[in-house]
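Peer 1: Sequence first, predicted model second:
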Amino acid sequence: MNYVKTAVLLAGMTALFMGVGYSLGGQGGMLIALLFAAATNLWAWWGSDKAVLRMHGAQPVLPGDHYGLYEMVDLLSKNAGLPTPKVYLMNTDQPNAFATGRNPENAAVAVTAGLLRTLNKEEVAGVVAHELAHVQNRDTLIMTITATIAGAVSMIARFGMMFGGRGDSQRSNPIALILTMIAAPLAAMIIQMFVSRTREYAADRRGAEICGNPLWLASALQGISRGVQQRPMISAENDPATAPMFIINPLSGARLDNLFSTHPRTENRVAELEKMAGAMGARLAPRGREFGRGGASGGAQGGPWG
């Protein structure tokens, strides 16, 4: 079913491309936009995951590195019945994470250095489980494609504004160019919003099942939300179209669950996880035990990651 949704998404984004092209250059501009959209769609399918990892300076993590991060991802992947994805580390102080890849066999999970410094092991496990849920639900392809194409739509709109547009039978209309520059990225953002927000709750639920304790993820979301408000992520500011891929919006500590929020409100997500924990009888035990001792569903909360 997600492949059908992806096809519909690609068609919609292609139509948006063509609309921008027509507004900036008439029928000729629409044709150029169509060709550009076709190339972007093909590239987004096969190579956008690697491009997103490069945008954020993510470096591969090997077994034995970074306090057992790879081993944690491997264990949780087995819990989820997934092949172990590639693991990456982003050298930024903001605590955050995302997953990417066109399918579970070609997936990657990336976390920031700030996440490892800020959260304890159980909280990191909750975050990793959430990202693995995106992989299992095949959300990563859709989110990566929307990030890539939304960025391309914004780029072509800026390009038209810089060099002007020409219709088939009229001169450039500066007002139309300004409206296009504003409306095209806004339309792409709204598409991203619906793609991202509708999947976060599902990934939270499945992630809680994978790690075994919804409160690990709930606590992690609260910690990440505080960290995002305090520490900017320069790579995300430079490429804001990738923001919906992250577990918490890296561009701001936005707390309003409104039309223009790409993520659900953190408090709402935490409330849902707490309800789930109550139904499961899960709790956070005193700090001091480490993730993995007694299994991923033991219910203990570990000490600091470092």
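Peer 2: Good, I have the coordinates.

Peer 1: alpha carbons only for contacts and neighbour counts from here, please
Peer 2: Noted.

Peer 1: longest helix in the chain, by residue count?
Peer 2: Ranked by residue count and defined by DSSP state H, the top helix of the chain is helix 2-55.

Peer 1: Okay, helices next: where are they in this protein?
Peer 2: With helices called from DSSP H, the chain shows them at 2-55, 69-80, 113-118, 121-136, 139-163, 174-211, 214-230, 234-238, 266-280.

Peer 1: okay, those helices, which one's buried deepest?
Peer 2: With neighbours defined as mean count of other Cα atoms under 10 Å, the helices of the chain peak in mean count at helix 121-136, which reaches a mean of 29.

Peer 1: Now do that one against helix 214-230, angle only.
Peer 2: 90 degrees (axes from the mean of the first three to the mean of the last three Cα atoms, to 10 degrees).

Peer 1: what angle sits between helix 121-136 and helix 174-211?
Peer 2: Going by the same axes, to 10 degrees, helix 121-136 makes 120 degrees with helix 174-211.

Peer 1: another one to put next to it:
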Amino acid sequence: MNRIKTVFLMTALACILMAIGGAIGGRSGVMVMFVIATAMNFFSYWFSDSLVLRAYRAQPVGEDHYLYRIVADLAQRADLPMPKVYIIPTEVPNAFATGRSPSHAAVAATAGILDLLDEDEIRGVLAHEMSHILHRDILISTIVACFASTISMIANIAQWAAIFGGGRDDDGEGSNPIALLVTALLAPLAASVIQFGI
């Protein structure tokens, strides 16, 4: 079911991007947004996990660390492939799973949560994260975050285009400032509604 949700989500958000492109730049705007949406789908599917881990400066953990042993035990019990295990050097207590599928997954925990919780509590937190891997929730949430931030950025562009007169459409006429303003207001709302729905 989550595979169907993922395809639906990628299609819906790509359509929103193309509608924004159409409001800003006519047919050429639709084509530009189509290319952007295709590139985003590709990168969010194949590289989202490594980008997230790099952004958090996550450090890989070896078999000698108790965090690795907990994840290995949970993976065996859930009949999942062993995900990569990382520690994030921050005192903020948090843990998350990322990756496009169970065979390409990673689990990360912050130094803060490891200091705050005992081993049984950490096992419970990691079991929750492993359930996200099992049900492929991690790909959906990663794609939603990627598209929502892009739609918000493009809405900002539309807002500034409306303020400064926009560009030209395919017929060489100025863009409709009302359409730009509506796009600037409704695009982030549409992205948020989809994000909350997921």
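Peer 2: Received, thanks. Keep in mind it's a predicted model, so treat the numbers as computed, not measured.

Peer 1: TM-score, when you put one on top of the other?
Peer 2: TM-score of the superposed chains, computed with TM-score structural alignment, normalised by the length of structure 2, equals 0.88; 193 aligned residues with a Cα RMSD of 1.9 Å.

Peer 1: Have a look at how far, on average, the longest helix of structure 1 is from structure 2.
Peer 2: Helix 2-55 of structure 1, aligned to structure 2 and superposed, deviates on average by 1.1 Å (mean Cα distance after the TM-score superposition for structure 1).

Peer 1: Tabulate the helices of structure 1 (CSV), appending distance to residue 63 of structure 1.
Peer 2: Shown next, in CSV, are those (distance: least, Cα to Cα, whole Å):
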stretch, distance to residue 63 of structure 1
helix 2-55, 19
helix 69-80, 5
helix 113-118, 16
helix 121-136, 16
helix 139-163, 23
helix 174-211, 20
helix 214-230, 24
helix 234-238, 26
helix 266-280, 31
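
Peer 1: of all those helices, which lies closest to residue 104 of structure 1?
Peer 2: The closest of the helices of structure 1 to residue 104 of structure 1 is helix 121-136. By Cα to Cα, the value is 5.7 Å.

Peer 1: residues touching residue 62 of structure 2, list them.
Peer 2: With contacts defined as Cα atoms under 8 Å, 6 or more residues apart in numbering, the neighbours of residue 62 of structure 2 are 68, 85.

Peer 1: what do you get if the cut-off is 7 Å, keeping everything else the same?
Peer 2: By Cα atoms under 7 Å, 6 or more residues apart in numbering, the residues touching residue 62 of structure 2 are residue 68.

Peer 1: where's residue 15 of structure 2 relative to residue 147 of structure 2, distance?
Peer 2: According to Cα to Cα, to the nearest Å, residue 15 of structure 2 stands 11 Å off from residue 147 of structure 2.

Peer 1: again with residue 87 of structure 2
Peer 2: 27 Å.

Peer 1: Over to residue 77 of structure 2?
Peer 2: With Cα to Cα as the criterion, residue 77 of structure 2 and residue 147 of structure 2 are 34 Å apart.

Peer 1: ok, now residue 168 of structure 2?
Peer 2: Counting by Cα to Cα, the gap from residue 168 of structure 2 to residue 147 of structure 2 is 26 Å.

Peer 1: In structure 2, what range does stretch 227-238 of structure 1 match?
Peer 2: Counting by TM-score structural alignment, stretch 227-238 of structure 1 falls onto no part of structure 2.

Peer 1: nope, stretch 87-98 of structure 1 is what I meant
Peer 2: Under TM-score structural alignment, the match for stretch 87-98 of structure 1 in structure 2 covers residues 85-96.

Peer 1: ok now that stretch, how far from the chain's centre?
Peer 2: 18 Å (Cα atoms, centre = their mean, to the nearest Å).

Peer 1: residues of that stretch that come out buried?
Peer 2: Within stretch 85-96 of structure 2, the residues that count as buried by 16 or more other Cα atoms under 10 Å are 85, 86, 87, 88, 95, 96.

Peer 1: and the end-to-end length of that stretch?
Peer 2: 10 Å.

Peer 1: got a list of contacts for it?
Peer 2: Contacts for stretch 85-96 of structure 2 (Cα under 7 Å, 6+ apart): 56-61, 68, 106-113, 129.

Peer 1: how does it look with 6 Å?
Peer 2: 58-61, 106-113, 129 (Cα atoms under 6 Å, 6 or more residues apart in numbering).

Peer 1: Out of the buried residues of stretch 85-96 of structure 2, which sit inside strands?
Peer 2: 85, 86, 87, 88, 95, 96 (DSSP state E).

Peer 1: Check the gap between the fourth one and residue 192 of structure 2 for me.
Peer 2: Spelled out, it's residue 88 of structure 2. 28 Å.

Peer 1: Skipping its backbone neighbours, what lies nearest the counterpart of residue 109 of structure 2 in structure 1 in space?
Peer 2: Matched to structure 1 by TM-score structural alignment, residue 109 of structure 2 sits across from residue 111. In this structure, residue 111 of structure 1 finds its nearest non-sequential neighbour in residue 97, 4.2 Å apart by Cα to Cα, 6 or more residues apart in numbering.
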